[in-house]
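Trainee: No sequence on hand, only this structure:
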C-alpha cells in the first residue's frame, strides 16, 4: 500500500516492478473507455511495465458471469454498474476487495472515508458518478430566466411547454417528491409509505398532459434539439456532449439530480489477480480518478479528487462545473438507492405503467 501511495501521489513518476506482463480490462467502449486509457491504462503501464489490453462489451456483467461459470476467465478487471456488481458479488462471480488495501486520498483521508457515502461496496471500487438531471434549451429563455430548481420542471405555469420524462419509475418518482418539497435525505423513507407514493404520483399528474416520454439516453438531447420539449430529464453526459461537441445551447439544472455509479471488479479466477488488484488500486486513487473526469463528464467518486480536476481536454474551460460531484452541484442531490429498487422495482414498474395507461 505504501508503494501505491507514492505512485499515485507522483502519478506514475516512479517505476514499480511489474506483477504481470499484461492484464485485460473489459469496459463499455467508446468515449468511456477512451477516457480510461488516457487516465488509467497508459500511466499504469508507464509505472509498472504491465501492458493494459482493453476489450469492450455492451454490458461486461454478462460475459464475465459466463466466463466464470465456464471456468475460462480471460478478463482481469471488469467495469460494472453498481447493481450488477452487487448481484455478481452475492453469486461469487467477482471477488471481495478490502477497502483497507486501497490507497488513502491525496489529503491523507482513508479510502473508506474518501469515497462518497454508499459507493464503495464489498466487491467493487467505484470509478465514476453519473446522474439524471434536468436539461433545457437556454436559447428559449432570456439570460438568467431559465429554470433553476427541480420544482421549476413541474411548474408549467411559470415555464410553459412540453416536458421530457423518463418512461420508468426509477428517478422519476424521486424527482417528483423533491419537486414537491421533500428533502433529498428523506425521499426513500417517504417512498416506502403509501402516502409518499401517492404524493409522488400526484405530483406527476400535474405535468402528465405536457409529458413526452422517453426510454433511450439518446432521446432527450434530440427532443430538445427538435423543439419537441422545452426541458427534459436526461443523463448529464449526453447533455454535456451535445453542448460541448455539437454546440447545442443546452444547460443543466443540478438541483434534484439523482446520481448513480459504476466501478472496477475482479472476476473470480482472473488469470492475473495480483496485477489486477494493483491496477484497481492505482486507477481508483485520487489523481487518476480526477484525470479521467477531464475527458468525460462523469464525476470522480473520491472527495479528494474534486479539487484536482482540470480543464475539459483540449480546451481552456474548467470541467468541474459539468460534473455531478462538484460541490455546488451536490447541494440537493440524491444517491439512487440500490436496496429500495431491488425490493420494489417490479411493484412500482407495474404501478407506473398503469399510471401511463390511465387517461
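Mentor: Everything's here; your move. This structure is a prediction, so every number in the text was calculated from the model and none was measured.
Trainee: okay, CA-based contacts and neighbour counts for the rest of this
Mentor: OK.
Trainee: any chance you could map the strands in the stretch 151-300 of the chain?
Mentor: Remark: strands assigned in the stretch 151-300 of the chain by DSSP state E, counting those that start in this stretch are 163-166, 211-214, 231-235, 250-265.
Trainee: Those strands: which one's closest to residue 92?
Mentor: Closest approach to residue 92 among the strands of the stretch 151-300 of the chain (CA to CA): strand 250-265, 11.8 Å.
Trainee: Name the nearest residue to residue 268, ignoring sequence neighbours.
Mentor: residue 94 (5.0 Å; CA to CA, 6 or more residues apart in numbering).
Trainee: sorry, back to before: of the strands of the stretch 151-300 of the chain, which is nearest residue 358?
Mentor: Taking CA to CA, strand 211-214 is the member of those nearest to residue 358, at 13.5 Å.
Trainee: which helices and strands does the closest one pack with?
Mentor: strand 163-166 (3 or more CA pairs under 8 Å, 6 or more residues apart in numbering; DSSP states H and E).
Trainee: next up, a second structure to put side by side with the first:
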C-alpha cells in the first residue's frame, strides 16, 4: 500500500465546503433499523453540518444485491453502499465497485497513518471497514451461581459447566472456536485448519459436545434459546446479546475470549453519480471520532484502533459501551479475524464434511 497522505479533519472539511456545490445530496444505501440509525447519527448528520452536502439514506435487506443490478444495468443511483466484507471483496473483483485511493483516509488524531490505524485487513482496494461484529458465546448468569464461564474452552466443558449449548448450524466459526478451545492460538487457527490433521482435531473437539448442542440458523434464535432455558450457553452475534441484556434486562453475559470477528463497511459503486462527494463522505465517516460516535447507538466495534478509547456511553446515557465492543483492547486478547480467503477456498468441502458429521 502506498504511503498515505496525512489529511487533517480540518482540511477535509474545508475541501468539502469548497466543493459542496458539486453535489447537494448523496444517497447512501444501508440495512435499516438501529444500525442505519447509528450511521445517520454518527456520520451523516455531522457530515452535512461540515460540508453542506445532504445525505439521503435508503435501506435494503442486503445492499450488495441492488448495487450489482444497478451497475450491470448502467443505471446507478447510489453513491455509497454499506456491505459485508465478503461482498465488498466480491464486488471489487467483479469490477462493480470503485477503487479507493487510501490517501483519502484521514490519519488518527496522533498522526498515525490510516493504514496503520485500521485493524488488519479492514482496508482493501475498494472497501473500507467501519464496524466489527463478532460471533461470541454468551451464557445465562442464573444457571451458574458459582464459577462463571470465562474462556472459549469453558464453552466446550460440559462437566464443569453443565447444560445444552447453542451453535450455528454450519462449519464456519464452529471449527475455529473448536480449535481455539483445544489450545490452538488464534494466529495459528487457519494454518492448522488448512491441514487434514487440523480438520480432524476440530471435529474431534466438536464431538465432545455434539450430543448437547441445539443448532440455530437465524441471529434472533440464540437470545431466545437462552431466554427459554433451552440452552445455558450459546454462540451468538454480539449485538444480539447486547440488545437482550441492556435493552431487555436479560441475565446474559458475553464472553469475548475466542471470538471470531468480521468487518462491515463502505464501498462506492462503479459509476456512482456523485463520485467526489461520495469519496468525501467515505473519508469523513471513517475518521476516528465518527467511528467512535457511531458506537453510541450500537454495540459493534469501530474498525480503527484509535476509536476504541473514545467510545463512551450507549444512547441511554448510562451504559458504558466499551465492555460490549468486540474491538475493545481487553476483548481482543484472544480474538480471531475471520479469513475470507480461507473460506473462499474451503467453504464447500468443509460444509460438506460438517453436514456429513452432523448426520452421522
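Mentor: Structure's in. What do you need? Keep in mind that what you see is a predicted model, and the values were worked out from it rather than measured.
Trainee: so what number do they get for TM-score?
Mentor: For these two chains in superposition, a TM-score of 0.96 is obtained (TM-score structural alignment, normalised by the length of structure 1); 354 aligned residues with a CA RMSD of 1.5 Å.
Trainee: what's the matching residue for residue 126 of structure 1 over in structure 2?
Mentor: Alignment note (TM-score structural alignment): residue 126 of structure 1 maps to residue 129 of structure 2.
Trainee: same check, this time on residue 74 of structure 1
Mentor: Aligned by TM-score structural alignment, residue 74 of structure 1 pairs with residue 77 of structure 2.
Trainee: and its match, that one's in a strand?
Mentor: No: counting by DSSP: H, G, I helix; E, B strand; the rest coil, residue 77 of structure 2 is located in no strand; its state is coil.
Trainee: Can you give me the separation between it and residue 270 of structure 2?
Mentor: 11 Å (CA to CA, to the nearest Å).
Trainee: quick one: which of these two has more around it?
Mentor: Between residue 77 of structure 2 and residue 270, residue 270 has the larger neighbour count (other CA atoms under 10 Å), namely 24 against 18.
Trainee: so who does the alignment partner in structure 1 of the more buried one touch?
Mentor: Mapped onto structure 1 by TM-score structural alignment, residue 270 of structure 2 lines up with residue 268. Residue 268 of structure 1 makes contact with 68, 73, 92-95, according to CA atoms under 8 Å, 6 or more residues apart in numbering.
Trainee: could you redo the strands of the stretch 151-300 of structure 1 as TSV and give each row distance to residue 321 of structure 1 and mean neighbour count?
Mentor: Listed next are those as TSV, based on distance: least, CA to CA, whole Å; neighbours: other CA atoms under 10 Å:
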stretch	distance to residue 321 of structure 1	mean neighbour count
strand 163-166	23	25
strand 211-214	26	18
strand 231-235	15	27
strand 250-265	10	24
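Trainee: I'd like those strands laid out as CSV, including distance to residue 276 of structure 1.
Mentor: Below are these laid out as CSV (distance: least, CA to CA, whole Å):
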stretch, distance to residue 276 of structure 1
strand 163-166, 37
strand 211-214, 38
strand 231-235, 30
strand 250-265, 9
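Trainee: Looking at the ones you listed, which is nearest to residue 312 of structure 1?
Mentor: Among the strands of the stretch 151-300 of structure 1, the nearest to residue 312 of structure 1 by CA to CA is strand 250-265 (16.5 Å).
Trainee: Mean distance between the closest one and structure 2 after superposition?
Mentor: Averaged over the aligned pairs, strand 250-265 of structure 1 sits 0.4 Å from structure 2 after superposition, using mean CA distance after the TM-score superposition for structure 1.
Trainee: Between strand 231-235 and that strand, find me the angle.
Mentor: Inter-element angle recorded for strand 250-265 of structure 1 and strand 231-235: 20 degrees (by axes from the mean of the first three to the mean of the last three CA atoms, to 10 degrees).
Trainee: Mind giving me the packing neighbours of strand 250-265 of structure 1?
Mentor: Contact here means 3+ CA pairs under 8 Å, 6+ apart; on that basis strand 250-265 of structure 1 packs against strand 77-81, helix 82-90, strand 125-137, helix 150-153, helix 172-179, helix 236-246, strand 334-335.
Trainee: Which residue numbers in structure 2 does the last one align to?
Mentor: Following TM-score structural alignment, the aligned partner range for strand 334-335 of structure 1 in structure 2 is 336-337.
Trainee: after superposition, how close is that stretch to structure 1?
Mentor: Here the mean offset of stretch 336-337 of structure 2 against structure 1 after fitting is 0.2 Å, by mean CA distance after the TM-score superposition for structure 1.
Trainee: List the contacts of that stretch.
Mentor: The contact list for stretch 336-337 of structure 2, computed with CA under 8 Å, 6+ apart, reads 186-187, 258-262.
Trainee: what's the farthest-apart pair in those?
Mentor: 187 and 262, at 15.1 Å, using CA to CA across these.
Trainee: before we move on, the earlier item: disregarding flanking residues, what is the spatial nearest neighbour of the match of residue 126 of structure 1?
Mentor: Nearest to residue 129 of structure 2 is residue 265, by CA to CA, 6+ apart, at 3.9 Å.
Trainee: Now do the same contact list for the one you found.
Mentor: Counting by CA under 8 Å, 6+ apart, residue 265 of structure 2 makes contact with 82-85, 127-131.
Trainee: Residue 63 of structure 1 too?
Mentor: Residue 63 of structure 1 is in contact with residue 57, counting by CA under 8 Å, 6+ apart.
Trainee: so who does residue 40 of structure 1 touch?
Mentor: So residue 40 of structure 1 contacts 282-283, 288, 292 (CA under 8 Å, 6+ apart).
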